[in-house]
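J.: Mind looking at a prediction? Sequence and model below.
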Amino acid sequence: MLVIDDEAQIRRFLDIGLRAEGYEVLLAADAAAGLALAATRSPDLVILDIGLPDREGHEVLAELRQWSQVPVLMLSVRDAEDEKVRALDGGANDYVTKPFGIQELMARLRALLRDRVAPAGAAPPRYDDGRLVIDQARREVWLDGAPVALTRKEYAVLALLLRHAGRVVTQQQLLREIWGPSHVHDTHYLRIVVGKLRQKLGDDPAAPRWLKTEPGVGYRFQGGRMD
């Protein structure tokens, strides 16, 4: 969960409440820090205050929606109907006014997270070549029968390459879809993640089994077919 709110008491209150429910929590006191965390840490849900010191929450929501469909719950002391309509029309998934009860907030968060679950029969395909298993429905990776612990970014890169198996995915496409459009030139991010992926998969870049570099262009997943 990413909380973007300039009130220290609210951040502390939410941090304690969310952690008590088992969520990992990221905290930001302004728009700049919040957008940076959203781009680099890929939260499952964003709690966004409207009254931030550096930018309006509506502006932050608009920028976020340019590259992410993460559920966003807006927080504000403003309870006017037009404020709520503006936020929901702008892409927010829910709107809660301050002060609020923690139990109601948790129920709303659980509902937003449930909405993200894929419908029955829509599970993504599973890759299994006898050595490497990528279960996209469970977001799990196994190598020679042992689980492989990947970070969010490592898994996101692997899953995107897998979806385009056999085809080159450009560096810009990977950066745009995973880090956001403001990071399309930050190729060092991608090199670091691909390097760690190869290390964890034991994939020799000089003679790759799965992750092939197309110099100056991008990367290609060269495994077999998915189930």
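T.: Sure thing, it's come through. Residues are numbered from 1 along each chain as shown.

J.: Please count neighbours and contacts with C-alpha atoms only from this point.
T.: Noted.

J.: quick one: residue 84 and residue 75 touch, right?
T.: No - using CA atoms under 8 Å, residue 84 is not in contact with residue 75, being 9.9 Å away.

J.: what do those two both touch?
T.: residue 95 (CA atoms under 8 Å, 6 or more residues apart in numbering).

J.: more crowded one of those two?
T.: Taking other CA atoms under 10 Å, residue 84 and residue 75 do not tie; residue 75 has more neighbours (25 against 20).

J.: can you tell me which residues contact the residue nearest the centre of the chain?
T.: When the chain is reduced to its mean C-alpha position, the nearest residue by CA atoms, centre = their mean turns out to be residue 42, at 2.6 Å. Applying CA under 8 Å, 6+ apart to residue 42 gives the contacts residue 152.

J.: State the distance from residue 60 to residue 190.
T.: The gap separating residue 60 from residue 190 is 25 Å, by CA to CA, to the nearest Å.

J.: do residue 132 as well
T.: Using CA to CA, residue 132 is found at 22 Å from residue 190.

J.: Who has more neighbours out of these two?
T.: More crowded of residue 132 and residue 190, by other CA under 10 Å: residue 190, with 22 against 19.

J.: Please compare the first structure with the one that follows:
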Amino acid sequence: MEHATVLLVDDEQGLLDLLTFTLSKYGIGNIVTATTAQQAMEILLQRDISLIVLDIMLPDGDGFDVCEKMRNITEAPILFLTAKNQDIHKIKGFELGADDYITKPFNPTEVAARVQVHLKRMQRVQIVSRAVYDFGYFAVHKKSGQLFVQGVEVPCAPMEFLLLTFLCEHVNLIFTASELYEKVWQPYQTGDEKTVVIHISRLRKKIEPDPKNPQFLINIKGLGYKLVRREGYTR
């Protein structure tokens, strides 16, 4: 993680200084900061950013809008940092591509620990492996952390890729949302089954010919989700 670069975005300079100090104690030395949405986007276009901690309330823009713009140019994990703790805000953040949600007031060591976890997960995605899961219509290359749909590479956020890889490794097996959360997310971050449901929906938009009528990532009523192969698409 010594080569990872973390972008902190918040309009409170004191908070940025505190997080920078805490992250450095955790061995994360490459840290850049921004106090506005414009500064954050400029940095993101100029630097190779590994992870973003993003405040929702910024002086020149809404963090939700900024997150959506960021997702157009990077698949780096995005951790929302905000005083809003309503479920509707969390759901909106996840739908726009956020990977985690931290509510103020917070313990800075908790933020550092979560940053470490997400950076380690990114490394896991990039771990050398010979595994290629080919479903005909789409293929998952675990070695390079890539998703290809009809031969075209499709960006896939780290948690989406880890969830899809887990399902590929357990094809045709049924998992409840809580089991998927436990296997893929826990024990490293707090949350609930809604996180899984939102990521399932995002994956379907990428790997399904018709997301509203899923053929691969299906829901077995009363039992859970499973990933299946389809003869018409198998190579």
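T.: Good, I have the coordinates. On a predicted model such as this, the values are computed, not experimentally measured, just so you know.

J.: So after superposing, what's the score?
T.: Here the superposed chains carry a TM-score of 0.51, computed using TM-score structural alignment, normalised by the length of the first structure; 166 aligned residues with a CA RMSD of 4.6 Å.

J.: can you give me the strands in the second structure?
T.: 5-9, 30-34, 51-55, 57-58, 61-62, 78-82, 100-103, 132-134, 138-141, 146-149, 152-154, 217-220, 224-227 (DSSP state E).

J.: Tabulate the ones you listed (TSV), appending distance to residue 21 of the second structure.
T.: Shown next, in TSV, are the strands of the second structure (distance: least, CA to CA, whole Å):
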stretch	distance to residue 21 of the second structure
strand 5-9	12
strand 30-34	10
strand 51-55	15
strand 57-58	22
strand 61-62	26
strand 78-82	17
strand 100-103	18
strand 132-134	40
strand 138-141	37
strand 146-149	34
strand 152-154	36
strand 217-220	43
strand 224-227	42
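
J.: To residue 181 of the second structure, which of the ones you listed lies closest?
T.: Of all the strands of the second structure, the one in closest proximity to residue 181 of the second structure, counting by CA to CA, is strand 224-227 (11.9 Å).

J.: quick check: stretch 138-149 of the second structure aligns to which part of the first structure?
T.: Using TM-score structural alignment, stretch 138-149 of the second structure corresponds to residues 132-143 of the first structure.

J.: what comes into contact with the matching stretch?
T.: 123-128, 131, 144, 147-150, 155, 159, 201.

J.: Show me which parts of it are buried, residue by residue.
T.: Neighbour counts over stretch 132-143 of the first structure (16 or more other CA atoms under 10 Å) mark 132, 133, 134, 135, 136, 141, 142, 143 as buried.

J.: which two in these are spaced the farthest apart?
T.: Spatial extent of those (CA to CA) is set by the pair 136 and 143 at 14.5 Å.

J.: show me where the second structure has helices.
T.: Using DSSP state H, the helices assigned to the second structure run over residues 13-25, 37-46, 63-71, 87-95, 108-125, 158-169, 177-180, 193-207.

J.: What helices and strands are in contact with the last one?
T.: Read that as helix 193-207 of the second structure. Judged by 3 or more CA pairs under 8 Å, 6 or more residues apart in numbering; DSSP states H and E, helix 193-207 of the second structure is in contact with helix 87-95, helix 158-169, helix 177-180.

J.: Swap in 6 Å and give it another go.
T.: Judged by 3 or more CA pairs under 6 Å, 6 or more residues apart in numbering; DSSP states H and E, helix 193-207 of the second structure is in contact with helix 177-180.

J.: List the contacts of the helix it packs on.
T.: Residues from elsewhere that reach helix 177-180 of the second structure, judged by CA atoms under 6 Å, 6 or more residues apart in numbering: 193, 196.

J.: With stretch 116-128 of the second structure instead?
T.: Stretch 116-128 of the second structure has contacts (CA under 6 Å, 6+ apart) with 143, 144, 145.

J.: Does residue 175 of the second structure touch residue 224 like I think?
T.: Yes - in this structure residue 175 of the second structure lies within contact range of residue 224 using CA atoms under 6 Å: 5.2 Å.

J.: Who has more neighbours out of these two?
T.: Remark: of residue 175 of the second structure and residue 224, residue 175 carries more neighbours, 19 against 16, as counted by other CA under 10 Å.

J.: how near is the equivalent of the more buried one over in the first structure to residue 8 of the first structure?
T.: Aligned by TM-score structural alignment, residue 175 of the second structure pairs with residue 169 of the first structure. Using CA to CA, residue 169 of the first structure is found at 42 Å from residue 8 of the first structure.

J.: Equivalent analysis for residue 60 of the first structure, please.
T.: 19 Å.

J.: In terms of neighbours, single out the busier of these two.
T.: residue 60 (20 against 12).

J.: Flag every buried residue along stretch 39-57 of the second structure.
T.: Burial within stretch 39-57 of the second structure, assessed by neighbour count using 16+ other CA under 10 Å, is assigned to 40-41, 43-44, 49-57.

J.: Residues contacting that stretch, please?
T.: 4-10, 34, 62-63, 76-82.
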